[in-house]
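Novice: Sequence and predicted structure below; questions after.
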Amino acid sequence: MSTVPRARHRQLSLDDLGTPLAEADLVVVDLETTGTSASSDAITEIGAVHVRGGEVIGEFQTFVDPRRPIPAYIAALTGISDTTVRGAPAIDTVLPMFLDFARGAALVAHNARFDLSFLTASAARIDLEWPSPTVLDTLRLARLAFGRDEVRDHRLGTLAAHVSATTTPDHRALSDARATVDVLHAIIERLSARGVSTLEDLASAHRKVSAVQMRQKHLADSVPSGPGVYQFVDEHRAVLYVGTSRDLRTRVRTYFTAAETRRKVLDMLPRAREIRTITCATATEAAVRELRVIAAEQPPANRHGLRPEKATWLRLGAGREGLRGARLARGEDDGSAQIGPLRSRHDVEALRGLLHDAVMGRATTFEGTDRARPDAAHHERLRRAMIEDPTEVLDHVVGRLRTLAGLGRYEDAEALRGRVQTYLDAARRAGRLRALARVGILVAARPAPAPAPMRPGWELLAVRGGRFAGASVVAAGADPVAVARALAATSTGEAELVTPLCQGYHQEAEILHGWLAGQDVRIVLSDGSWAQPARARFDTEALQRRYRAAAS
């Protein structure tokens, strides 16, 4: 059986839509977990195989410490016990490594809903942005490729035996991922005879292209390749929808395939008359430009990023002003402090109550004119809990959790745990924004990928006060320092727009921080000190450590 997709031998024309399967990067992933619920169970092992054109490019495997006991029946099924994962890295270490391994690739899994639910839930818990890759489900695809007259069911073990997979699945992540690779190639071999030739074809094999998509697909003809921003424009030249991609041509063409099912997009397409593009040096620049265009144009089909100036903060005022909600972040040199932006304005009262209870005692109140105002000592403790150290709050919460659990009030305990998670998220987010906003100019570099046998060059990013100030890609052998100096010199206008805690552009600053927090990033030049905030202080793990310490 050949494992090379037939699309490899097909001459593609300029009218073909999507990424040819022979050129598509696919990462086949499998997880082992402590149970079946993504909300209450945890990952114990990740195994993944990167394939392209039928060839294995690389593999990824690691155990994960779930920070909870592994049930005996799970240990018997997988062979992964508490002893196995002891000393293994936690998910907040493993997941960024896996996403780096899978960057730019489509994810493939057997019964993908299960694996993706755990991956996305884990990303949300550690405040890690999920990249939303194309997802292929070999279970769903196998039902199209192999009828019940061929296989008795579509379980991975059954399919692996049917296609003579080189690896037998055994409920271990890497073995199951390897077996899924062989099943995937057999599916591609079967479906290619039905006209499936691109990644988008495969992702939407069970759907049909609408008449509107067929009629409008010519709009993608002039879209260039490379990173950038695209805008769907109507007959009055009003912007309907804005998006971004590492490859504009490939991404825009997917809007005219059956893989596109979003109602807001399908409703927008009939009104589109043109697709404008802004080419960018890097994908990071494109992501920032997208936010800025959305904020300026207010396209009706977009939701995220429409009003970056709108935010809600929890502010501790200077002197005895106390805690209150605020719409604008301000400087903190006067002794004030703020955390956020919060997910919702409804979080203000919950967090204010949590901090007051922890620092000033539960007898304090917020009602009417009796609202408690902190004295100087309490003010300093509140400020420390918001900016420097959550220990006092966490110790208070641990005591309350243990009391509630002892009384059997588990719903109240879960509500309290949710409040402290919101507090930790908001403090950690503010710490990132605070650190970025304080740096006058920062130019950093990381290796830029290059196809073999070319040597990788450098991708440069300039940040001024937390705002995007420029980006460039430097070829291998060239001097990145000269380019860094040019970026710094040509971005001085951004300094006039810098605000405390990146107020009004915090979404942009989060993108930049994610880049700076990546692997192999090196500082080329800076004006002002830059240091990553200590994540471990305001992290769920900090609460768990305090809880374990109290128990012992």
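Specialist: Received the coordinates, thanks.
Novice: okay, CA-based contacts and neighbour counts for the rest of this
Specialist: Noted.
Novice: what's in contact with stretch 227-242?
Specialist: Residues outside stretch 227-242 that contact it (Cα atoms under 8 Å, 6 or more residues apart in numbering): 243-248, 252, 268, 271-283, 285-287, 289-290, 293-294, 297-302.
Novice: swap in stretch 508-528?
Specialist: Taking Cα under 8 Å, 6+ apart as the rule, stretch 508-528 contacts 284, 287-288, 291, 432-433, 436, 438-447, 463, 466-468, 480-481, 484-485, 502, 532.
Novice: Check it against this one:
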Amino acid sequence: MSARRQLSFDDLGTPLAEATLVVVDLETTGTDPRADAITEIGAVKVQGGEVLGEFRTFVDPERPIPAYIASLTGITDASVAGAPPIRVVLPMFLDFAGDAALVAHNARFDISFLRAQAAACDIGWPRPQVLDTLALARTVFRRDEVRDHKLSTLARHVGASITPDHRALSDARATVDVLHAIIERLGPAGASTLEDLGTAHRRASPVQLRKKHLADAVPAVPGVYQFLDGSGAVLYVGTSRSLRSRVRTYFTAAETRRKVLDMLPRAESIRVIECATPTEARVRELRIIAREKPPSNRHGLSPEKAHWLRLGPGTEGLRAARLARSEADGSAQIGPLASRHDVEPLRGLLTDAVLGRGAALETGGGRGRTVEGGHRARIRRAMLEDPQEVLDHVAARMRTHVAAGRYEEADTLRRLARTYLSAARRASRLRALSAVPLLIAARPSTEAVIGGRGWELLAVRHGRFSGTTLVPSSKDPLPFARSLAMTGAGEAELAAPLCQGYHQEAEILLTWLEGDGVRTVLTEGTWQVPARARFDADHLARRFARTAQSAEA
């Protein structure tokens, strides 16, 4: 008879009494997260039934609020006048939430808006666990008990201390009471952990239950995991700070992604690569995906394929490019762009801003079109150094549209300007890092180090990951840095302008290098963190505000 395995904390999950939850509610200008904006965020942080804190703020949607929305919520243009924009509010909210799971009533709506705004503002989305009280309520409160599962109905049914009124904080507070009532109902049914609560309204599929044993030997360390078929071919690749916790979720009802559920029947084993740090794991994940091209992965399959807007050398004009090239010949490029469809609108924006409105139509968009003398120098400056001329052009046109009541056209122009700023900012960061032969930096470690606290060292060669190690705080990090400098020299042979072909990897490293507490230990060449404010979206808002002042004068 085999010995019974003792359960670890990873197997048990996070007890609900110890889990930190942030219940969030949003008010918006509409229902489309891609086209509409957030006007108010309200959130309540709870743990073990106790309120730890609250977060509430209006958000300037940078557009008029539709009359029917104002009538529903009571939030008008005057309410949000002077409020901070979402690019300021969202980092504050994410800091408030921390590592907590997010809870919302009809979570798909609220979380889709938060994710869309994070992407639009170039803010990393932390991918928290999400609980939906609407889905849970449909499991707990049957139709013979409540007539529907609207928040107002549920709040009244459970005797919530506050009545929801389509305002963010009051609705979040009401959702807290509904959540606690749900937890009280599910407790006797065995929902004692955060993971249990997240899957209480679903059931694992037969294939998930049948394949669950594949996760038994996976360790609880940072690293990369690979699902393999019977012949050893890679089906899917992922990464986690705790491989065991992450891999176990693939065999629970919490996993609903079609690509994963279609992959599991073919999976016969799981291979793991233990890594010193999560940063190393993320880089190795990207490299494996690019090399193996697993059929169930999407992101990172072809990092060599990118889209750039390129100003050619000499008198060559702006055109699309698939490869970033050296800019030593006086050329310039911005990107990578999210889509090839961004190329032509951006070409038109830059050309019109420098040569005058309608110049893009006059010069045409085909290869071989030229830009002469001073105009070319101004376009290059707008791509590499200073967006002022382009933003002044955009702000003036937006003001004209707004004055004429053409708000959709103004918003389209605003989004195009943000695409330009994002592309120029990405290129400036990649350009700076790719030019450094060797950079070794240190920051306070977020991982366990012998002796308690310590340093995480990272070595980068021309924007490529070269090595990493953890150093106890009691040790001098310099000898460890010198040891790192002797490894990974072959990475330099793969260097490319603007990290062409490995820009996703470089951006992971840049995010690390821009973190709090980072110190440079060793360098070859010159490393200077690119000024993020150079192509910051705040510039456009300030210039648009100035157009109103000019009109009043």
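Specialist: Perfect, I can see it now. Just so it is clear, the structure is predicted and the values come from calculations on it, not from any experiment.
Novice: And the contacts of stretch 508-528 of the first structure, which of them are buried?
Specialist: 284, 287-288, 291, 432-433, 436, 438-447, 463, 466-468, 480-481, 484, 502 (16 or more other Cα atoms under 10 Å).
Novice: What is the aligned counterpart of residue 274 of the first structure in the second structure?
Specialist: Matched to the second structure by TM-score structural alignment, residue 274 of the first structure sits across from residue 269.
Novice: Count the residues that sit near its match.
Specialist: Number of residues near residue 269 of the second structure (other Cα atoms under 10 Å) recorded here: 17.
Novice: Next one: it from residue 236 of the second structure, what distance?
Specialist: Remark: distance between residue 269 of the second structure and residue 236 of the second structure (Cα to Cα, to the nearest Å) = 11 Å.
Novice: Just the contacts of stretch 227-242 of the first structure: which are in strands?
Specialist: Using DSSP state E, 243-245, 274-279 are the members of the contacts of stretch 227-242 of the first structure that sit in strands.
Novice: I'd like those residues written out as JSON lines, with distance to residue 258 of the first structure added.
Specialist: Output for these, formatted as JSON lines (distance: Cα to Cα, whole Å):
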{"residue": "243", "distance to residue 258 of the first structure": "18"}
{"residue": "244", "distance to residue 258 of the first structure": "20"}
{"residue": "245", "distance to residue 258 of the first structure": "19"}
{"residue": "274", "distance to residue 258 of the first structure": "20"}
{"residue": "275", "distance to residue 258 of the first structure": "19"}
{"residue": "276", "distance to residue 258 of the first structure": "22"}
{"residue": "277", "distance to residue 258 of the first structure": "23"}
{"residue": "278", "distance to residue 258 of the first structure": "26"}
{"residue": "279", "distance to residue 258 of the first structure": "26"}
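Novice: Widest-spaced pair of these?
Specialist: Greatest spatial distance among those (Cα to Cα): 245 and 274, at 17.6 Å.
Novice: Flag every buried residue along the helix or strand hosting residue 61 of the first structure.
Specialist: Using DSSP states H and E, residue 61 of the first structure sits in strand 55-63. Across strand 55-63 of the first structure, burial judged by 16+ other Cα under 10 Å covers 59-63.
Novice: ok, now stretch 451-459 of the second structure?
Specialist: In terms of neighbour count (16+ other Cα under 10 Å), stretch 451-459 of the second structure has its buried residues at 453-459.
Novice: can you list these in CSV and add distance to residue 26 of the second structure and secondary structure?
Specialist: Output for those, formatted as CSV (distance: Cα to Cα, whole Å; DSSP: H, G, I helix; E, B strand; the rest coil):
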residue, distance to residue 26 of the second structure, secondary structure
453, 38, coil
454, 39, strand
455, 39, strand
456, 37, strand
457, 40, strand
458, 39, strand
459, 41, strand
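Novice: longest single helix anywhere in the first structure?
Specialist: helix 410-437 (DSSP state H).
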